[in-house]
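Visitor: Sequence and predicted structure below; questions after.
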Amino acid sequence: MELLTFSPSPGHHLIACSGASRCSKFETPVPLFLRRNSISAQVLYKYQKSSNNIEVGRKTKCYKKMEVLEEAVVSRSFLFQSIWRVQTFSSRSWQLLVPHGTMRLWGLAVNFFRLKEKFKRYFSVFSSRLALGVVLLTYVLFVSKTPTWALSEENLLFLEAWRTIDRAYYDKTFNGQSWFRYRENALRNEPMNTREETYAAIKKMIATLGDPFTRFLEPEKFRSLRSGTQGALTGVGLSIGYPTGVDGTETGLVVISSAEGGPANRAGIMPGDVILSIDQNSTETMGLYDAAERLQGSEGTTVALGIRSGPERKEIVLKREKVSLNPVKSRLCEVPGRDKETSRIGYIKLAAFNQHASSAVKEAIETLRRNNVSSFVLDLRNNSGGLFPEGIEIAKIWLEKGVIVYICDSRGVRDIYETDGSNAFAPSEPLVVLVNKGTASASEILAGALKDNKRAILYGEPTYGKGKIQSVFELSDGSGLAVTVARYETPAHTDIDKVGVTPDHPLPASFPLDEDGFCRCVEDSSASCNLSSLARFSR
């Protein structure tokens, strides 16, 4: 028995597929166990003569599965597509890696059967196995490889973007198209002589996915996005979205939230207001991220917005400035109780999930505990999201154990984020979470996790309903890609995309958004927004 090990060659890749929809990743090296004198082994030996990347060695032990391989190829000028992984050697079929090139005519199925305690190995062509109907048929998809010496710097940048989406994008049907064929057609037909033409080709490729959240970021825009997750950006302090989700029928773009103290907030622009135009350009057909880029700009410059607030339409000119995104504010509220006793509530306003959010929440909890609070309120209203990992870390602060979120792709659950309680910082104090239609993305993950694990009671209104997760990738020239990598489900397997998280109880319409207003409402029993008593904060 021979063990043939395929080793990688830089800059190439190997894709494993089964049927028309399922693909797997491989980890190098890839072992193939073959009889010494089999036809298939002869094919590989023949190919070995022209490649230094195949190593041959003896081994008698049979493995029960193949490890999956990513970024591997056996020769600098031959690209391979591989086989479907089979868990055991019983009544299954593996397709050999067959080169597209000199050896392109060799396509053989290797079928492994177990009879009693011994393996029988024999080989046949695809059509005979189909006729016999005794094996699971697999196939090889050949992909032509453009020789590396023929690729320009612009072609390589395009391929880098293509490969990033190929690996990361959550929908492996790529909106019902052949992603490999698109790559080959684009390299042949799209002009890529300048950086601008390459960027245009990348944007055109992304547009075929039909996903408004996956987009290309030129270097300046990528730097701006990164600065926003680090705590500050230059603009008017608005977070925007589609009126009723991506498929909304209402025209324009809705305000999800406005940064407290920012230009838009000071001008009275509120969540739920609709932006009809930006600098006299209608938003009716304007993309979400195109609009966001128009709102940002150099400090001190102005932008004119057409706003509809209820039935009223108005024009507002705002001056752009550096908006500080301080993620957390906290306040101690004293609530009168029976027999002249008072209860102390620790109020925490979480405005965004930037890289400082989880540490800031811990610090706020620590400070409030020193003031002997008996319960906490976490306000996620108008929090439009941010960094996904920070949402997970903040959930771990409050949860003793349990699932936080299921990450799903087109095949189902892909990953499970859960906690064993080792990072729990406040797992036992009573907790209330406030949400509204401005609560979106990472803040919905947090709210859903706390609700489904019965750790918190939710007050407010249904959240925005952004159930897709994006990751940001930097390309070699300083540009970047924001790619939808997954959708998520709450611990109760609820898909909240375009639906949102439903709270347990409503809040009075007059309930204020700021920390001072919150304390006033819970402290003053005569206030119209009063929650009656602390009993409202328990199930």
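Guide: Sure, I can see it.
Visitor: Could you use CA atoms for every contact and neighbour count after this?
Guide: OK.
Visitor: could you say what helices and strands the helix ranked longest in the chain packs with?
Guide: What stands out as the longest helix in the chain, according to DSSP state H, is helix 153-168. Contacts defined by 3 or more Cα pairs under 8 Å, 6 or more residues apart in numbering; DSSP states H and E place helix 153-168 against helix 179-189, helix 195-207, strand 480-489.
Visitor: quick one, which of the ones you listed is packed in tightest?
Guide: Mean neighbour count (mean count of other Cα atoms under 10 Å) peaks for strand 480-489 among the helices and strands packed on helix 153-168, with a mean of 22.
Visitor: contact partners of that one?
Guide: Under the contact criterion Cα atoms under 8 Å, 6 or more residues apart in numbering, strand 480-489 has outside partners 161, 165, 168-171, 213-219, 222, 405-409, 467-475, 495-496.
Visitor: Compute the inter-axis angle for the longest helix of the chain and helix 195-207.
Guide: Here helix 153-168 points in a direction 20 degrees away from that of helix 195-207 (axes from the mean of the first three to the mean of the last three Cα atoms, to 10 degrees).
Visitor: buried set for helix 153-168?
Guide: 154-165, 168 (16 or more other Cα atoms under 10 Å).
Visitor: Just the contacts of strand 480-489: which are in strands?
Guide: Those of the contacts of strand 480-489 mapping onto strands are 215-217, 405-409, 468-474, per DSSP state E.
Visitor: Produce a ChimeraX select command limited to the buried residues of the contacts of strand 480-489.
Guide: In ChimeraX, selecting the buried portion of the contacts of strand 480-489, with burial taken from 16+ other Cα under 10 Å, looks like this:
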select :161,165,168,169,170,171,213,214,215,216,217,218,222,405,406,407,408,409,467,468,469,470,472,473,474,475,495,496
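Visitor: Second structure for comparison follows:
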Amino acid sequence: MAAAAAMRTADRASAISYSALPALSTRVVVRGKGNNIIGQRPLLKRAIIARASQQTGRTEACQLFAAPSALGTFAAALTPYVAVLASALVAASPAAATLAPGEILQLQETLTVIWETADSGFVDPIDRLAWDQARQDASEQLEHAHKKEEGYSIMQTMLSTLGDPFTRLLAPSQSRIFQADTTGQVIHIGMQAQKADTEAGPFVRVAFVLTGSPAHKAGLHVGDIVTAINGRQAAGISSEELNRLLRRDVQLLVKQSRPNSPMATRSLYLQARPVEVYPIVYALLPGEEMGAPVGYMAIQSFGTNTGQDAAAALHSLHAQGASAYVIDLRGNSGGLVSAGLEVSGQLLHKDDVFVHVSHRDGYEGPMPVEEEGFLAGSPLAVLVNSGTASTSEMLAATLHVNAHAPLIGEHSYGKGRTQRIMNMKDGATLLVSTSLVTTPAFGRIDKVGLEPDKICRSGVDLPDALKSEPLEEEKLAGDLQADPCVRMAVHALADAPPLTDRL
């Protein structure tokens, strides 16, 4: 009887046009053996959609619906008659309502991997009830995703219930930027723009163009005036936002003046792509107060090449007679912890503690410096600011504790946790915070940051890393001497007591 009723229900559904339906719903009522269960049935829905696609050759998704006047109650016995109902659903559903069944299944598999990885390794205590509910909600919402990007957003919403902004899912487009950053590249259009104020008002000019970059190929030159970016007046955009906009596809309105040519205004659409950067900027500074030069090294990112590039820079400065060193970590948001450990191996003693590591289950132990630094024992000073984060804070802290290097600048960001990185099959990247780190003196970094010994706020732009080779040292040294924080660091080195008095 129940099966016959289900068949009649499906037959009635097949005779109803889509426009005649008073409502659409994915709610299914299932009755059987005394139970009255009302809820979503994603597996049944996926089976119906797959069968419909197989029969018709159509790959667009089909909505499982129950029209109050037509489908009423689905009996549990409906499943054997999926094929009958499927043909009605294909005719009644709007085109391309959701992703194809195979795409939804792939997203569901990604969701499972993400949930299990975070569940087993996330460093903070988990609210089990909220976390389990977040998974259930995400799974149900994925059944109705219209685009893959929507699916990634649903999974990110699930991760956000953990309360950690650093545990996140990067969609394939975002993953591309992340992968470039960790391999010594940036996604960029290949130009730097600089704001300037004149009597005629503020304006933005092109300050640097990287050879072979999208900007270079489009014919941009240093001195060109940028009047609009993505339809907005360029002069009204802050310097920080300006730098961010140049790291993605962008529409520029540019005024150009060339020899023997009148001023021309061009509209350019530039697509960002990976460009090589030089993560280390260094120069020899005069050190009259110390009786010997001071080596300056800025580390602007911690990628796969940072350790070897830093070693080359420090060896060059040492060969030129540097007797003390300023390590500039301002604006460095971090990167690979292993790269920070490599740099410490040039400056500290073997087995000095880089950081202490803890997981959800408790303290794991110290992470030691793995090499004897050829500059171990040299006087050091470290520059930090609010943009100094993660691996940069770890390096600053270990130099402060182990080498007694004064911290000069502003309070650091406060990210003292590391992430496990997983590359997903679909091109996305998952980052899960799996450990907390503290300073060699067990000082907290996460959500606290590092307090400078001497406060200094510099309005001078940091050296530019968007270069294919090191900057000219002589010009850089002159620019650095105009930086009050660099000058303060040099003075701090000159005033420091002999190393034997500090040990």
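Guide: Nice, thanks for sending it over. Since we're looking at a predicted model, the values are computed, not measured.
Visitor: For Gly297 of the first structure, find the nearest of the helices and strands packed on helix 153-168 of the first structure.
Guide: strand 480-489 (18.7 Å; Cα to Cα).
Visitor: how about the closest one, aligned to which bit of the second structure?
Guide: Against the second structure, the aligned range for strand 480-489 of the first structure is residues 429-438 (TM-score structural alignment).
Visitor: now do stretch 375-384 of the first structure
Guide: Against the second structure, stretch 375-384 of the first structure falls on residues 324-333 (TM-score structural alignment).
Visitor: what do we get in the first structure for Ile408 of the second structure?
Guide: Correspondence of Ile408 of the second structure to the first structure, assessed by TM-score structural alignment: Tyr459.
Visitor: For burial, what's the neighbour tally of that match?
Guide: Counted by other Cα atoms under 10 Å, the residues lying close to Tyr459 of the first structure total 21.
Visitor: quick one: secondary structure of Gly295 of the second structure?
Guide: At Gly295 of the second structure the chain is in strand, as set by DSSP: H, G, I helix; E, B strand; the rest coil.
Visitor: Thr110 of the second structure versus that one, what's the distance?
Guide: According to Cα to Cα, to the nearest Å, Gly295 of the second structure and Thr110 of the second structure sit 48 Å apart.
Visitor: For Asn371 of the first structure, what is the enclosing helix or strand?
Guide: Counting by DSSP states H and E, no helix or strand carries Asn371 of the first structure.
Visitor: Tell me who's in contact with Glu474 of the first structure.
Guide: Taking Cα under 8 Å, 6+ apart, one finds Phe222, Gly480, Leu481 in contact with Glu474 of the first structure.
Visitor: can you rerun that using 6 Å?
Guide: Gly480 (Cα atoms under 6 Å, 6 or more residues apart in numbering).
Visitor: before we move on, what about Ala397 of the second structure?
Guide: So Ala397 of the second structure contacts Thr439 (Cα under 6 Å, 6+ apart).
Visitor: Map it across to the first structure for me.
Guide: By TM-score structural alignment, Ala397 of the second structure lines up with Gly448.
Visitor: and its match, what helix or strand is that in?
Guide: Gly448 of the first structure is part of helix 442-452, with elements assigned from DSSP H and E.
Visitor: superposed on the second structure, where does that helix end up, distance-wise?
Guide: When the second structure is overlaid, helix 442-452 of the first structure sits 0.8 Å from its aligned residues on average, using mean Cα distance after the TM-score superposition for the first structure.
Visitor: what residues are up against Asn423 of the first structure?
Guide: Residues near Asn423 of the first structure by Cα under 6 Å, 6+ apart: Lys396.
Visitor: just checking, it is part of a strand?
Guide: No: looking at Asn423 of the first structure with three-state DSSP, it is coil, so not inside a strand.
Visitor: circling back: how long is the match of stretch 375-384 of the first structure from one end to the other?
Guide: 25 Å.
Visitor: Work out the gap between it and the centre of the chain.
Guide: From the chain centre to the centre of stretch 324-333 of the second structure is a distance of 21 Å (Cα atoms, centre = their mean, to the nearest Å).
Visitor: Just the buried positions in that stretch, please.
Guide: In stretch 324-333 of the second structure, counting by 16+ other Cα under 10 Å, buried: Ala324, Tyr325, Val326, Ile327, Asp328, Leu329, Arg330, Gly331, Asn332, Ser333.
Visitor: And the third one, how close does it get to Gly287 of the second structure?
Guide: Spatial separation of Val326 of the second structure from Gly287 of the second structure under the definition Cα to Cα is 12 Å.
Visitor: Tally up the residues packed near Ala4 of the second structure, please.
Guide: The local packing of Ala4 of the second structure (other Cα under 10 Å) involves 11 other residues.
Visitor: just checking, it is part of a helix?
Guide: Yes: assigned with three-state DSSP, Ala4 of the second structure falls within a helix.
Visitor: measure it to Val384 of the second structure for me?
Guide: Ala4 of the second structure is 76 Å from Val384 of the second structure, by Cα to Cα.
Visitor: Going by residue numbers, what spans are helices in the stretch 251-400 of the second structure?
Guide: In the stretch 251-400 of the second structure, the helices defined using DSSP state H, counting those that start in this stretch lie at 306-319, 337-347, 391-402.
Visitor: contact partners of the longest one?
Guide: By Cα under 6 Å, 6+ apart, the list of residues contacting helix 306-319 of the second structure from outside reads Gly295, Ala339, Glu342, Val343.
Visitor: 8 Å instead?
Guide: The contact list for helix 306-319 of the second structure, computed with Cα under 8 Å, 6+ apart, reads 184, 279-280, 282-284, 295, 297, 299, 339-340, 342-343, 346.
Visitor: average distance between it and the first structure?
Guide: Once fitted to the first structure, helix 306-319 of the second structure is off its aligned match by 1.0 Å on average (mean Cα distance after the TM-score superposition for the first structure).
Visitor: just to revisit the earlier point, give me the common contacts of Val326 and Gly287 of the second structure.
Guide: The contact sets of Val326 of the second structure and Gly287 overlap at Val294, Val490 (Cα under 8 Å, 6+ apart).
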